[in-house]
Structure formats: structure tokens, C-alpha cells
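[1] okay, here's the prediction I keep looking at, along with the sequence it came from:
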Amino acid sequence: MATSNLELPSSPLDISQFDHTPFYCEENVYLLCKKLCTSGIANAEGSDLFVVFISNEKKQVPLWHQKAGKRADGLVLWDYHAICIQRKKEGNSPHLVWDLDSSLPFPYPLAPYVSESIRPSFQLFPEFQRFFRVVHAPIFLQFFASDRRHMKDSVGNWISQPPAYEPIVAEDGTVHNLNEYMEVHAADMVTDVGVDSVNAVFTQKLGVLVSESQLEEFLSLLS
């Protein structure tokens, strides 16, 4: 499908209105979900939003059309990445991907985003296969926490400058659990994307882990 022929959904919010700190995608997506809720683009409680962490056991995940990419095709090898996917129920409206680090339109329908950014048809070595942790946004907004320790080197210097606002603390007082979201293991992947996995994504703190071949099917069941 040619992207030039896609009828993209409009948004009253420009990408520049969202907080974005380079290399802090987990905090960016946290604030993005909150803004979508308060702006009326998403449900007030975020029930139509899902945070998706993309990673693998080697912490080497290729994604295309990323603003940080040095190549013309925007290829980046992230250790992990986090995006937001919005479930659309009206008619045949596609699910939307909100990726603040992507050079593609913002937001972008799920199918072309997968085709152009994830490129499942591109043959990768096994160690580069990507896994997707899908977490319901209301649960993520309640439990996620990061004190940014992962962005300091061995002597305590910042690898990349942090956001100016205070670190995110979970509602239960937890100060850091980012590692729980970004750590993925093939053994934890669901074997069946049926009813049980759909129920789990609405109840489990860390959501459901699916492969790239399961991602679109799984998200379609959330409609």
C-alpha cells in the first residue's frame, strides 16, 4: 500500500505539544498517554490506550523511520523502545500508533506502521527478532516508576540528560521498575493470543508478551 494514498486521521494536537526527551521513551509515552486522556483524544481513564515495549533478550531491536537514525531509511538499533497504540472502535477506523520518535506521520495507522517501521517481511537474524510487551495504559499509569538509574554510567554521570521534571513514582510508592517492563524473555511469550491473553492484558501489571507475528492479531482482538 502506498503511504501517499492513505487517509490519515487528524489530531487536534501537534507533535510539538507533547513532552519529548531523547532516550527517555518510557517517560515520554507515560506523559503522552496522560495528555491523550486529558485532551479528550483518548478516553479520560485511558481505557482505549495500550503502552507497548519493544525489545528482545539481546537488547538489540531494529526499527526503521526513527528520527535518531543516521541513515536515509531511519534505521536504529534500540535496546528497547516504547510506543502507544490507541484502540479504535468506531466503524472500520484503524488502531493508531503514537510514536514520538518516529519520522512517520503522527499518529499513524497500525498496519502501515508495522509494515514501515517494524518491517516483519525483512529477514532478520534470530537475535534481532522483536518481542512486544502490551500493557493496558490505566495499569501502566498506575504502576510504572523510574528513577532513571538506567541512564547513569558506573560512576554516576548521566549518559543522556534527563527531563527537567521529577522522576515518575508509582501510585504505591515504587520508585523504579522500568527493568520489569523492558526485560523480555521468549519463554514468557504467550502461546495463544486468544481469550485468556486478552483477559490478561486488562489485569496484569506487566501486560502480555507477544511476538511480532502475533502482534496485529492480538491487537485486533482488543477491538
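    Sure thing, it's come through.

[2] could you use CA atoms for every contact and neighbour count after this?
    Fine.

[3] for the chain, longest helix please?
    Secondary structure of the chain read by DSSP state H shows that its longest helix is helix 25-39.

[4] buried set for that helix?
    Buried residues in helix 25-39, defined by neighbour count with 16 or more other CA atoms under 10 Å: 25-37.

[5] can you redo these as CSV with distance to His95?
    Formatted as CSV, the buried residues of helix 25-39 follow (distance: CA to CA, whole Å):
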residue, distance to His95
Cys25, 20
Glu26, 20
Glu27, 22
Asn28, 20
Val29, 17
Tyr30, 19
Leu31, 20
Leu32, 16
Cys33, 15
Lys34, 18
Lys35, 18
Leu36, 15
Cys37, 16
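
[6] presented hereafter is structure B, for comparison with structure A:
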Amino acid sequence: MATSSTMDVSHFHHTPFYCEENVYLLCKKLCNDGITNSEGSDLFVAFISNEKKQIPLWNQKASKRADGVILWDYHVICIQINKEGDAPLVWDLDSTLPFPSPLASYMSETIRPSFQLFADYNRLFRIVHAPIFLRCFASDRRHMKVSDGHWIEEPPPHKPIVAEDGTVHNLDEYFNISGSDAIADIKSSSVKDTVFAQKHGVVIKENQLEELFSQISLQ
């Protein structure tokens, strides 16, 4: 069941610059702690990126600016729905906003759709059902190594994540997102079916995010 109160973010694992693994462990902990439904069926993992790998997000802890804006190549968050009618919640371990935050306020404070951006900075969202993500996602952290084997950023202390089928790395399949992948008709009944069935979920534009979750929450 979704929680309406904020939680201490320090109780959750966080390794800077490894947001995909942080969210993987976040989903596991939310399940284990009874904050989410069995197997995380009310959780969705959202990869945020675009063709240029340049997405501005506000209120981020890693920013050195007063407004908290930073330009990520990609970012990963968790969105939790509540079928009781409460607003979806966003769990963002890198955000300075309340943890978790209602989706609407997260959008206005982090995505800031009213802020006019150049087309290169428009953000796209890949939405993956958490139970599928937890089974299928894998990362051996190769994206964080330079050619001589040195780390760009120090890796998490836990072992790399391996998918249930033995796959050792498919992170790029999730954060490589193109506008041509985005669904045009968000109202189509097949969109919800795809989210709940496909390994890579669905890709939508930022102005479709709240509508998608209003549909998902009603099913």
C-alpha cells in the first residue's frame, strides 16, 4: 500500500551515479518492508533520458546550483501507484524533495514542464513494471569503466546485478531512448497491457506521464 508520509532516505541504499542499481535495491526493500504490494506489483521503474543523453532535472542532490538543476545523461526513479485513489508517489533517491513525493509535485518541481527547453533537452520516459524489471535487469557496470579498466565512479559494494536468465548486462537497452519509440496514443488500451507485459515497457513523452499513471491506477 502506498504511504502518504515521508521516509528517511538514509534507510535506503544509495551509491552516487548508480541510480539504476539504487532503484533496483529500492524496489526490493519496499517489497521486503511491506511498503509495497507483493512482488512490487504497484511499482514502476522509470528511466529518463533522450537521444542526446542530456536531460535537465531540478532539485537534485548532485547539483552545485541553488535551484538544484543538473544535466544527467539518464536518471532512474521509482513510481508507486495506489488503487485506493491516492496520488501516485515518486521515489527518487537523488532528489532533495520529500521522499517519496506525489507525482504531480515531483513533475512540477523536478521536470518543470513550464520551463521552455530546447528540443535537445526534451525528456522521454521508459516505464517498466517493477516485477519485470527485477527479473530481467542486469548490469556489470561496464558503462562506468574507461578503456584501461579504471572506474569513472566508484561502484557499489554489492555484487553486480545478474538477470534471472543469466544475462550480465543490458542496462543500455533501458536507457537508450528515442523519440521515435514514444507511443503516440496514450489512451490506447494496449498501452497498459504493454507496460505490464513487456521487458522494456513503454516509452512516453514527459507530458504523457501523469495521464499514463492515472490510467494505470484505475485498472
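    Structure's in. What do you need? Computed from a predicted model, the values in this text were never measured in an experiment.

[7] thinking again about what came up before, how much does the longest helix of structure 1 stray from structure 2?
    After superposition onto structure 2, helix 25-39 of structure 1 sits on average 0.3 Å from its aligned residues (mean CA distance after the TM-score superposition for structure 1).

[8] which residues of structure 2 does that helix align to?
    Using TM-score structural alignment, helix 25-39 of structure 1 lines up with residues 19-33 of structure 2.

[9] so how far is the matching stretch from its chain's centroid?
    Its chain's average C-alpha position is 11 Å from that of stretch 19-33 of structure 2, according to CA atoms, centre = their mean, to the nearest Å.

[10] ditto for stretch 152-160 of structure 1
    25 Å.

[11] which other residues reach that stretch?
    Contact with stretch 152-160 of structure 1 is made by Pro22, Phe23, Met151, as judged by CA atoms under 8 Å, 6 or more residues apart in numbering.

[12] equivalent analysis for stretch 40-47 of structure 1, please.
    Against stretch 40-47 of structure 1 from outside (CA under 8 Å, 6+ apart): Ser11, Cys33, Lys34, Leu36, Cys37, Thr38, Asp48, Leu49, Gln86, His136, Ala137, Pro138.

[13] format those residues as CSV; extra columns: distance to Gly173 of structure 1.
    Shown next, in CSV, are the contacts of stretch 40-47 of structure 1 (distance: CA to CA, whole Å):
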residue, distance to Gly173 of structure 1
Ser11, 34
Cys33, 20
Lys34, 19
Leu36, 24
Cys37, 23
Thr38, 23
Asp48, 26
Leu49, 23
Gln86, 28
His136, 20
Ala137, 18
Pro138, 17
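
[14] and the most centrally placed residue in structure 1, helix, strand or coil?
    Structure 1 has Ile83 as the residue nearest its centroid, 2.2 Å off, counting by CA atoms, centre = their mean. Here Ile83 of structure 1 is recorded as strand under DSSP: H, G, I helix; E, B strand; the rest coil.

[15] over to Arg126 of structure 2?
    Put simply, Arg126 of structure 2 is strand when judged by three-state DSSP.

[16] ranges for the strands of structure 2?
    Along structure 2, the segments classed as strands by DSSP state E run 43-49, 55-57, 70-72, 75-80, 89-91, 101-102, 124-129, 202-205.

[17] adding distance to Ser63 of structure 2, write those out as CSV.
    Putting these into CSV (distance: least, CA to CA, whole Å) gives the following:
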stretch, distance to Ser63 of structure 2
strand 43-49, 17
strand 55-57, 9
strand 70-72, 5
strand 75-80, 14
strand 89-91, 18
strand 101-102, 19
strand 124-129, 21
strand 202-205, 24
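
[18] closest one to Pro160 of structure 2 among those?
    Proximity to Pro160 of structure 2, assessed across the strands of structure 2 by CA to CA, is greatest for strand 75-80 (17.1 Å).

[19] where do the helices sit along structure 2?
    For structure 2, helices defined by DSSP H occupy the ranges 19-32, 103-106, 130-136, 171-175, 189-197, 209-218.

[20] what does stretch 162-171 of structure 1 contact?
    Applying CA under 8 Å, 6+ apart, the set of residues contacting stretch 162-171 of structure 1 is 21, 24, 27, 141-148, 175-176.

[21] next, the angle strand 81-86 makes with the longest helix of structure 1.
    20 degrees (axes from the mean of the first three to the mean of the last three CA atoms, to 10 degrees).

[22] tilt between helix 25-39 of structure 1 and strand 49-55?
    For helix 25-39 of structure 1 against strand 49-55, the angle by the same axes, to 10 degrees is 170 degrees.

[23] need the counterpart of Pro167 of structure 1 in structure 2.
    Match for Pro167 of structure 1 (TM-score structural alignment): Pro160.

[24] re earlier: for the helices of structure 2, give me CSV that also has distance to Arg123 of structure 2.
    Formatted as CSV, the helices of structure 2 follow (distance: least, CA to CA, whole Å):
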stretch, distance to Arg123 of structure 2
helix 19-32, 17
helix 103-106, 14
helix 130-136, 21
helix 171-175, 12
helix 189-197, 19
helix 209-218, 11
